[in-house]
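**Student:** I need the structure of the sequence given here:
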Amino acid sequence: MSTTARRAGNPAKLALTPSQTVGPYLSIGLTWPDGPEVAAPDAPGALVLSGRLIDGAGDTVPDGMLEIWQADAAGRFDSAEDPRGALATPGFRGYGRSLTDAGGRFWFRTVKPGALPDGEGGWQAPHVDVTVMARGLLDRLVTRVYFADEEEANAADPVLASLPAAARDTLLARPTADGYALDVVLQGPGETAFFRL
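**Tutor:** Below is the predicted model of the structure:
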């Protein structure tokens, strides 16, 4: 209770404590030694996955962080916990973090992942799992990046199929000269589809 409220003797008229935003503390303790280098530049099939982080007003977010985790080109994770057996692709780590720059841009050097079993006897289309953190977010946001040129696999993907058509489009990275690009929109028109875990 504030001193003013105690003096007034009326605690029922206290205002709520102002909420606090998160960050921007991402560069203090959440950087990753290899940063956005998920794959070595000379890894077979190395490409750049890039984009911008955009807020609800359409402005870029200069102090955000995106984290990705993905399978390699054969659809296997560089982990002993992969039930199909780990496949350590040379120069591939499968994990990376990219801080957004002053223009809200992020990038990862990686490889296009292979398809993954869906646990039901089918397959998930090639995709990258993404976590988004930024000032003002009280919890992380989770989404996926799929690849627009994987039409057949995307059409059969159970996660994409569960979304309305407009939401599916927000997850499709388009080919560029050096890889793929997709902007992540936090809210408003064109908002990226995010998932509850």
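
**Student:** C-alpha only now, for contacts and for neighbours.
**Tutor:** Will do.

**Student:** Could you pull up the residues touching the closest residue to Arg52 other than its chain neighbours?
**Tutor:** Using CA to CA, 6 or more residues apart in numbering and skipping the chain neighbours, the partner closest in space to Arg52 is Arg105 (4.3 Å). Going by CA atoms under 8 Å, 6 or more residues apart in numbering, Arg105 touches Ser50, Gly51, Arg52, Leu53, Thr60, Pro62.

**Student:** same thing with Thr110?
**Tutor:** Counting by CA under 8 Å, 6+ apart, Thr110 has contacts Glu37, Val38, Ala39, Ala40, Ala46, Leu47, Val48, Leu49, Phe92, Gly94.

**Student:** Where strands are concerned, which of those residues count?
**Tutor:** Members of the contacts of Thr110 lying in strands (criterion: DSSP state E): Leu47, Val48, Leu49.

**Student:** quick one: the first one from Pro62, how far?
**Tutor:** Pointing back at Leu47 there. As judged by CA to CA, to the nearest Å, Leu47 and Pro62 stand 23 Å apart.

**Student:** to compare against the first, here's another:
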Amino acid sequence: MTSGASAVWDQLTELTPAQTVGPYLGIGLPWPDGSYVVEPDTPGGIWLRGRLFDGAGDPVPDGLIETWQADGQGRFDHPDDPRGAVAGFRGFGRCPTDESGGYAIYTRKPGAVPGPGGRPQAPHVDVSVFARGLLHRVVTRIYFPDEAEVNAADPVLAEVPAHRRATLVATAEPDGYRFDIRLQGEHETVFFAV
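**Tutor:** A predicted model of the protein is given here:
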């Protein structure tokens, strides 16, 4: 390799800076049953629906919502579950947002899971958001409004300032729950550093 070619190679092999999430979301990440964590018409199935908004309050039509959760008994189909993996519940969903920023995930309500120091965490769904303008995903949680007692004792939710906790609690709907996500601005959803 000549010294000129070597210099070019050195420049090409340096770490490149992060780039914002791009249009590949709609090309490589969604799959046909991604919105279905459980089969349609599963007993106890619920819809988690909402909209993704940017800092100006406009819908984000090209975002991607991922969910990860335990089953109804608080168990994960994953080898890292400290109680041992339970088979049969995928626990993972992925839904691109539509032109109105809307998403919908069909799942079952999770059970409580072990938390720091063995304290139980309230039933919740972990959510990752990918969208234009973000260098990395942002991560939040969906808590349930009909779990007020266990929400009050949840060690993670307790770390969130009281006036911001409402941004993590879904609202009940006839066939499930609604959880809007605001990336910035007034009523910005709480996001966690992971």
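
**Student:** Work out the TM-score between the chains.
**Tutor:** Remark: TM-score between the superposed chains equals 0.87 [TM-score structural alignment, normalised by the length of structure 2]; 177 aligned residues with a CA RMSD of 1.5 Å.

**Student:** hang on, the earlier thing: looking at the ones in strands among the contacts of Thr110 of structure 1, which one is closest to Arg84 of structure 1?
**Tutor:** For these, the closest approach to Arg84 of structure 1 (CA to CA) belongs to Leu47, at 25.2 Å.

**Student:** in the contacts of Thr110 of structure 1, which two residues are the furthest apart from each other?
**Tutor:** Taking CA to CA, no two of the contacts of Thr110 of structure 1 sit farther apart than Leu49 and Phe92, at 14.6 Å.

**Student:** Grab the longest helix from structure 2 for me.
**Tutor:** helix 3-12 (DSSP state H).

**Student:** chain center to that helix, what's the gap?
**Tutor:** Between the centre of helix 3-12 of structure 2 and the centre of its host chain there is 41 Å, according to CA atoms, centre = their mean, to the nearest Å.

**Student:** and that helix, which stretch of structure 1?
**Tutor:** Alignment of helix 3-12 of structure 2 against structure 1: no match, by TM-score structural alignment.

**Student:** Skip ahead from that helix and say which helix or strand is next.
**Tutor:** helix 25-28 (DSSP states H and E).

**Student:** Hmm, Tyr143 and Ala170 of structure 2 touching each other?
**Tutor:** Yes: Ala170 of structure 2 lies in contact with Tyr143 (CA atoms under 8 Å); the separation is 6.1 Å.

**Student:** the more surrounded of these two?
**Tutor:** Neighbours were counted for Ala170 of structure 2 and for Tyr143 using other CA atoms under 10 Å; Tyr143 has more, 25 against 22.

**Student:** Please say which position in structure 1 that one maps to.
**Tutor:** When structure 1 is aligned by TM-score structural alignment, the residue opposite Tyr143 of structure 2 is Tyr146.

**Student:** ok, now Gln69 of structure 2?
**Tutor:** Per TM-score structural alignment, Gln69 of structure 2 is aligned with Gln70.

**Student:** which residues touch that match?
**Tutor:** Going by CA under 8 Å, 6+ apart, Gln70 of structure 1 touches Phe77, Gly94, Tyr95, Pro113, His127, Val128, Asp129.

**Student:** Swap in 7 Å and give it another go.
**Tutor:** Phe77, Gly94, Tyr95, Pro113, Val128, Asp129 (CA atoms under 7 Å, 6 or more residues apart in numbering).

**Student:** Likewise for Asn154 of structure 1?
**Tutor:** Neighbours of Asn154 of structure 1 in contact, by CA under 7 Å, 6+ apart: Ala125, Leu160.

**Student:** Doesn't it belong to a helix?
**Tutor:** Yes: counting by DSSP: H, G, I helix; E, B strand; the rest coil, Asn154 of structure 1 is located in a helix.

**Student:** related to what we said a few turns ago, a markdown table for the contacts of Arg105 of structure 1, including neighbour count?
**Tutor:** Below are these laid out as a markdown table (neighbours: other CA atoms under 10 Å):
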| residue | neighbour count |
| --- | --- |
| Ser50 | 19 |
| Gly51 | 18 |
| Arg52 | 22 |
| Leu53 | 26 |
| Thr60 | 21 |
| Pro62 | 20 |
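
**Student:** mind listing which of the residues you listed are in strands?
**Tutor:** Per DSSP E, the subset of the contacts of Arg105 of structure 1 in strands is Ser50, Gly51, Arg52, Leu53.

**Student:** These into a markdown table, with extra columns for distance to Ser27 of structure 1?
**Tutor:** Shown next, in a markdown table, are these (distance: CA to CA, whole Å):
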| residue | distance to Ser27 of structure 1 |
| --- | --- |
| Ser50 | 19 |
| Gly51 | 19 |
| Arg52 | 18 |
| Leu53 | 16 |
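
**Student:** What is the nearest of those to Leu87 of structure 1?
**Tutor:** Ser50 (25.4 Å).
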